[in-house]
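Participant: Can you look at this prediction? I've put the sequence above it.
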Amino acid sequence: MRVIGLAGWSGAGKTTVVTRVIPELARRGVFVSTLKHAHHAFDLDTPGKDSHAHREAGAREVLISSERRWALMRELREEPEASLSELLARLSPVDLVIIEGFKREAHAKIEIHRAANGKPPLHPGDETIVAIASDIAFPEAGRPVVALDDIAAIADIMLAQAQPLAAVLARAGSQE
């Protein structure tokens, strides 16, 4: 497995890029999983459904299964948030894991930057950003810059810059 991240401010278009690049990678025969960081409390199940009732009743983990998919939800209660390395270790093997978010972690990342956001770029001073996908030019970036809508180029960069899982885990472990 290899790992690459997408980092950028909220509203920059990270999710849009992910949802557009996955079909491109699949067309190339690459099996992809994603890992997304959420900054706030979130819910996958719906109030009134059995899985929600199980979790609300105090279950530590709730596994939901059907003929089409299964999902495992773990309620942390008072435990600290899981580290990136712990989360990566839980994924089944694939060719490429795309991490959306976790911008302060040490894995290789492509910055997603949109000028209309009015936020400063992340890449100055961050050597983990290996390329930039943006709607503006960054001639002094010192790394590849591609257009936000050039999905084939973003896929090329992902495949070229993705790091082996073992290297990502080793780097993350040295930071924890």
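Facilitator: Received it, and whenever you're ready, just let me know what you need. Numbering: from 1, shown residues only.

Participant: from here on, contacts and neighbour counts on C-alpha atoms
Facilitator: OK.

Participant: Show me what secondary structure element comes after whichever strand or helix holds Leu6.
Facilitator: Using DSSP states H and E, Leu6 sits within strand 2-7. The element immediately downstream of strand 2-7 (helix or strand, assigned by DSSP H and E) is helix 14-27.

Participant: Kindly calculate the angle that that following helix makes with strand 2-7.
Facilitator: Here the directions of helix 14-27 and strand 2-7 differ by 150 degrees (axes from the mean of the first three to the mean of the last three CA atoms, to 10 degrees).

Participant: what about versus this one:
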Amino acid sequence: MRIARIWSRALMWLILAATLVAMALGIHDATVSDERLRTSLDWLPLIETVIADLVYAGVAVYFLYSFPERIRRGRTLALLHQLRSMAHVIDMHQLTKDPEMLRESFQPTAVSRPLDLSRDEMERYFEYCSEMLSLVGKTAALCAEESRDVVVLDTVSTIESLTVGMSRKIWQKISMLPR
């Protein structure tokens, strides 16, 4: 990341210097001439070239200046995508754990998976899932701790909302466990 920032800054200064040299040479060529009579229309191509050079140099400088930030954004968004995926995996693992399976009146079907957890083990399992979701949300917040990028901050907020919602559903399951 640091190398990309150094290279982009070096290229930015090189482009600015090349633009200034090109403008100085153009002005020199326009002012030094053997012709005695110069009209204001003779300056028109020079002005047009200077404006085009400034615009292109500005675009190049903006691109190079924002390059390290775009690299950082891409890496952060990739990490946040992995965290979102991890939250969904945690949620999928606890989906088969139904508190109703612990009730005495529960009648399993032919496709029902046997439950090998006691009530206390299932409660602990749900608590662990909730804690892992909390850790995923906090890790996402830490990823964007120093970022001011709106897209990254919005993604972090979405992941935190997602994990809180999933954790809420898990706690509802805990409250439904038979005593």
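Facilitator: That came through fine. On a predicted model such as this, the values are computed, not experimentally measured, just so you know.

Participant: Work out the TM-score between the chains.
Facilitator: The TM-score (TM-score structural alignment, normalised by the length of the first structure) is 0.17; 59 aligned residues with a CA RMSD of 6.0 Å.

Participant: Tell me where the first structure has helices.
Facilitator: Using DSSP state H, the helices of the first structure run over 14-27, 50-56, 84-89, 151-161, 165-175.

Participant: Give me whichever of the ones you listed is most buried.
Facilitator: Ranked by average neighbour count under the criterion mean count of other CA atoms under 10 Å, these are headed by helix 151-161 at a mean of 18.

Participant: Next one: the residue most central in space within the second structure relative to Arg70 of the second structure, how far apart?
Facilitator: Closest residue to the average C-alpha location of the second structure: Leu77 at 2.8 Å, with CA atoms, centre = their mean. Leu77 of the second structure is 10 Å from Arg70 of the second structure, where distance means CA to CA, to the nearest Å.

Participant: What is the strand holding Leu6 of the first structure packed up against?
Facilitator: Judged by 3 or more CA pairs under 8 Å, 6 or more residues apart in numbering; DSSP states H and E, strand 2-7 of the first structure is in contact with strand 96-100, strand 109-113, strand 163-164, helix 165-175.

Participant: picking that back up, export the helices of the first structure as TSV, with columns for distance to Val145 of the first structure.
Facilitator: Listed next are the helices of the first structure as TSV, based on distance: least, CA to CA, whole Å:
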stretch	distance to Val145 of the first structure
helix 14-27	15
helix 50-56	44
helix 84-89	26
helix 151-161	9
helix 165-175	23
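
Participant: my guess is Val145 of the first structure contacts Ser134, does it?
Facilitator: Yes. Assessed by CA atoms under 8 Å, Val145 of the first structure is found in contact with Ser134 at 7.1 Å.

Participant: sorry, back to before: do you know which of the helices of the first structure lies nearest Arg74 of the first structure?
Facilitator: Nearest to Arg74 of the first structure, of all the helices of the first structure, is helix 50-56, at 8.6 Å by CA to CA.

Participant: packing partners for the closest one?
Facilitator: Using 3+ CA pairs under 8 Å, 6+ apart, helix 50-56 of the first structure sits against strand 61-65.

Participant: packing partners for the strand it packs on?
Facilitator: helix 50-56, strand 70-74.

Participant: residues of the last one that come out buried?
Facilitator: Going by neighbour count (16 or more other CA atoms under 10 Å), the buried part of strand 70-74 of the first structure is Met73.

Participant: With stretch 80-88 of the second structure instead?
Facilitator: Quick answer for stretch 80-88 of the second structure (16+ other CA under 10 Å): Leu80, His81, Leu83, Arg84, Ala87.

Participant: For the fourth one, list the residues it contacts.
Facilitator: Contacts were defined as CA atoms under 8 Å, 6 or more residues apart in numbering; by that measure Arg84 of the second structure touches Val136, Ile159.

Participant: helix or strand for it, which one?
Facilitator: Per DSSP H and E, Arg84 of the second structure falls inside helix 44-95.

Participant: Okay, angle between the helix or strand that comes right after that helix and helix 44-95 too, please.
Facilitator: Using DSSP H and E, the helix or strand that follows helix 44-95 of the second structure in sequence is helix 119-143. Comparing the axes of helix 119-143 of the second structure and helix 44-95 via the same axes, to 10 degrees yields an angle of 170 degrees.

Participant: list the buried ones in helix 119-143 of the second structure?
Facilitator: In helix 119-143 of the second structure, counting by 16+ other CA under 10 Å, buried: 119, 122-123, 125-127, 129-130, 132-137, 139-141, 143.

Participant: okay, now Ile64 of the first structure: neighbour count?
Facilitator: Ile64 of the first structure: 13 surrounding residues under other CA atoms under 10 Å.

Participant: Would you mind measuring from it to Thr16 of the first structure?
Facilitator: Separation of Ile64 of the first structure from Thr16 of the first structure (CA to CA) stands at 27 Å.

Participant: and what of Trp70 of the first structure?
Facilitator: 24 Å.
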